[in-house]
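[1] Provided below are the primary sequence and the corresponding predicted coordinates.
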Amino acid sequence: MLAAPPPTLLVIAKAPVPGRVKTRLTPAFTPGQAAGLAEAALADTLAALALVPAGRRLLVLDGEPGRWLPPGWEVVPQCAGGLDRRIAAAFAHAARLAPRAPALLVGMDTPQLDPAALAAPLSAAERPGADAWFGPAEDGGFWALGLARPEAGLAARLLHGVPMSTAGTGRRLLDRLASNGLAVRELPTLLDVDGPEDAARVAALAPGSRFAARLREFAPAPGPAR
């Protein structure tokens, strides 16, 4: 029997450039602070996935890598088009690099991610019977999607035309997975960092993270006693 190939892990992200990332954190934070929080969230995400056993680790990036990029990651540019097509293209790229390996993609908005939440479900012992992995987000979207067979055609059928960043995105994607006859293993529900309230909640969930430390740097100083 052939050994189960290790998974390909993907992170889809924007380079943390002021004015281009985490714009919903403004005006509570300046564009520079929002970019700093995005950089910290991305660094936490990459560090977490570095602890998940994998054959390859791909950063699917909109923009240019910076000093925040740790070793061990291959950088792949995002394709043109909407997020649905960019995610599908990322899976297609993973399939070209490692055709027999499952692939799992996460975003950069969950710096509280526990590596064990991915390491166990993707392990060779727990993979049998799973065609896909789905990580729901509290806002109705998703923070992770994995495919046991990440072929380009399947990724396109699942993702093309799914409206992204809406309260119904996750349900639409689950419907696509079901209509394609895929057995789905659900991952824990996580909170995405979108607005300032989300940032505070996520920092409380992961107080030792880079994200929480950066948020503490940017928190307003207490006013004088009255």
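    All right, it came through fine. Quantities reported herein were computed from a predicted structural model and do not represent experimental measurements. Numbers count the residues shown, from 1 in each chain.

[2] drop to CA atoms for contacts and neighbour counts, all remaining ones
    Will do.

[3] Could I get the full set of strands for the protein?
    Using DSSP state E, the strands found in the chain span residues 8-14, 56-62, 74-77, 103-106, 132-136, 142-147, 184-186.

[4] highest average neighbour count across these?
    strand 103-106 (a mean of 26; mean count of other Cα atoms under 10 Å).

[5] How far off centre is it?
    Distance of strand 103-106 from its chain centroid, counting by Cα atoms, centre = their mean, to the nearest Å, is 7 Å.

[6] Included below, for side-by-side comparison, is a second structure:
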Amino acid sequence: MTSSSRPTLLVIAKEPVPGRVKTRLTPPYTPREAAALAEASLTDTLHTLLGVPARRRVLVLAGAPGPWLPPGYDVVPQCPGGLDERIAAAFEQCADGPALLVGMDTPQLSPAHLAPVGVTGHDAWLGLAADGGFWALGLADPARTGALVRGVPMSTDRTGAAQHRRLVEAGLTVAELPVLRDIDTAGDAVSVAARCPSGSRFATLLASLGETVR
């Protein structure tokens, strides 16, 4: 990957505050445990992206950064509005070259999952989630993001398909990244932890909590 093709990497996240993140993990976990799991997932994601070639790394954050934030990231606040508005605004801050946005809910993410980005000659990259959403969206020309993202229904089991359709209808060539499961429920957490790489903070914390979900 040449330096000119390296994307800006965006992570869109919420500050891991008890009662405000991963509320669907309670029960079986307490709000404090759910927030700790969210923090571990976010931290794993941020550290993984440090190993991915990039022009710039940006955390698009609702809330304030904490000691979990490693060096190497710029921090910008999320704009008000729905998730589609917040995603579009995040891309619009880096309209000078390719950009890829990921969420905080896939700690099993590895650099290999992102290998196609910036080297395939595609206009867009989309990583679908197992629940019907998407975990990653990349654009070779982020200046077009508004028309490509705003108005796409978010947080449904058709979000990924709707986003893919929007990209294709705009005439973009779309490269599909691997399908990943993100963390919404305790069952998701167990499944994702089993796929995390060695040393994962998320998997280690989940195991220490001792909760078995079937």
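    Yes, it's here. Owing to the predicted nature of the structure, the values given are computational and were not obtained by experimental measurement.

[7] returning to what we had before: dump the strands of the first structure into TSV; add distance to T23 of the first structure as well.
    Formatted as TSV, those follow (distance: least, Cα to Cα, whole Å):
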stretch	distance to T23 of the first structure
strand 8-14	12
strand 56-62	15
strand 74-77	21
strand 103-106	20
strand 132-136	22
strand 142-147	19
strand 184-186	30
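
[8] which residue lies farthest from the center of the second structure?
    The C-alpha centroid of the second structure is most remote from G210, which lies 26.3 Å away (Cα atoms, centre = their mean).

[9] Tell me the counterpart of that one in the first structure.
    Using TM-score structural alignment, the equivalent of G210 of the second structure in the first structure is A219.

[10] so who does the aligned partner of A137 of the first structure in the second structure touch?
    By TM-score structural alignment, A137 of the first structure lines up with A129 in the second structure. Residues near A129 of the second structure by Cα atoms under 8 Å, 6 or more residues apart in numbering: 135, 160, 179-182.

[11] Go again with 6 Å.
    135, 179-181 (Cα atoms under 6 Å, 6 or more residues apart in numbering).

[12] Just give me the closest of the residues you listed to L9 of the second structure.
    Checking those against L9 of the second structure by Cα to Cα gives W135 as the nearest, at 13.2 Å.

[13] List the contacts of that closest one.
    Listed by Cα under 6 Å, 6+ apart, the contact partners of W135 of the second structure are 102-103, 127-129.

[14] just so I know, which of the strands of the first structure lies nearest A203 of the first structure?
    Nearest to A203 of the first structure among these is strand 142-147; the distance by Cα to Cα comes to 17.0 Å.

[15] mean distance, that closest one to its aligned residues in the second structure?
    Here the mean offset of strand 142-147 of the first structure against the second structure after fitting is 0.2 Å, by mean Cα distance after the TM-score superposition for the first structure.

[16] just the contacts of W135 of the second structure now: which is nearest T204 of the second structure?
    Within those, the smallest distance to T204 of the second structure is 20.2 Å, found for G103 (Cα to Cα).

[17] residue in the first structure matching that closest one?
    Looks like G103 of the second structure aligns to G107 there (TM-score structural alignment).

[18] Can you tell me what R171 of the first structure aligns to in the second structure?
    Aligned partner of R171 of the first structure by TM-score structural alignment: A161.

[19] roughly how far apart are the closest residue to that match other than its chain neighbours and V60 of the second structure?
    Counting by Cα to Cα, 6 or more residues apart in numbering, A161 of the second structure lies nearest to G132, which is 7.3 Å off, once chain neighbours are set aside. With distances taken as Cα to Cα, to the nearest Å, G132 of the second structure is found 23 Å from V60 of the second structure.

[20] repeat for E15 of the second structure
    With Cα to Cα as the criterion, E15 of the second structure and V60 of the second structure are 10 Å apart.

[21] cool, V17 of the second structure as well?
    16 Å.

[22] just A112 of the second structure next, same as before
    A112 of the second structure is 23 Å from V60 of the second structure, where distance means Cα to Cα.

[23] Also L172 of the second structure?
    25 Å.

[24] can you check G19 of the second structure too?
    In terms of Cα to Cα, G19 of the second structure sits 20 Å off from V60 of the second structure.

[25] The helix ranked longest in the second structure vs the first structure, average offset?
    When the second structure is parsed with DSSP state H, its longest helix is helix 31-49. Here helix 31-49 of the second structure, set against the first structure after superposition, deviates by a mean of 0.3 Å using mean Cα distance after the TM-score superposition for the first structure.

[26] tell me which strands and helices that helix is in contact with?
    Helix 31-49 of the second structure is packed against helix 201-209, with contacts defined by 3 or more Cα pairs under 6 Å, 6 or more residues apart in numbering; DSSP states H and E.

[27] Next, the mean deviation of the helix it packs on compared to the first structure.
    Helix 201-209 of the second structure sits 0.8 Å off on average (mean Cα distance after the TM-score superposition for the first structure).

[28] chain center to that helix: distance?
    Using Cα atoms, centre = their mean, the offset of helix 201-209 of the second structure from its chain centre is 20 Å.

[29] what comes up buried for it?
    Across helix 201-209 of the second structure, burial judged by 16 or more other Cα atoms under 10 Å covers 201-203, 205-206.

[30] now stretch 26-43 of the second structure
    29, 31, 33-43.

[31] Same check on stretch 15-24 of the second structure?
    15-18, 21-23.

[32] From one end of that stretch to the other, what's the distance?
    16 Å.

[33] now, among the buried residues of stretch 26-43 of the second structure, which is nearest to V11 of the second structure?
    V11 of the second structure lies nearest to L42 out of those, by Cα to Cα, at 8.8 Å.
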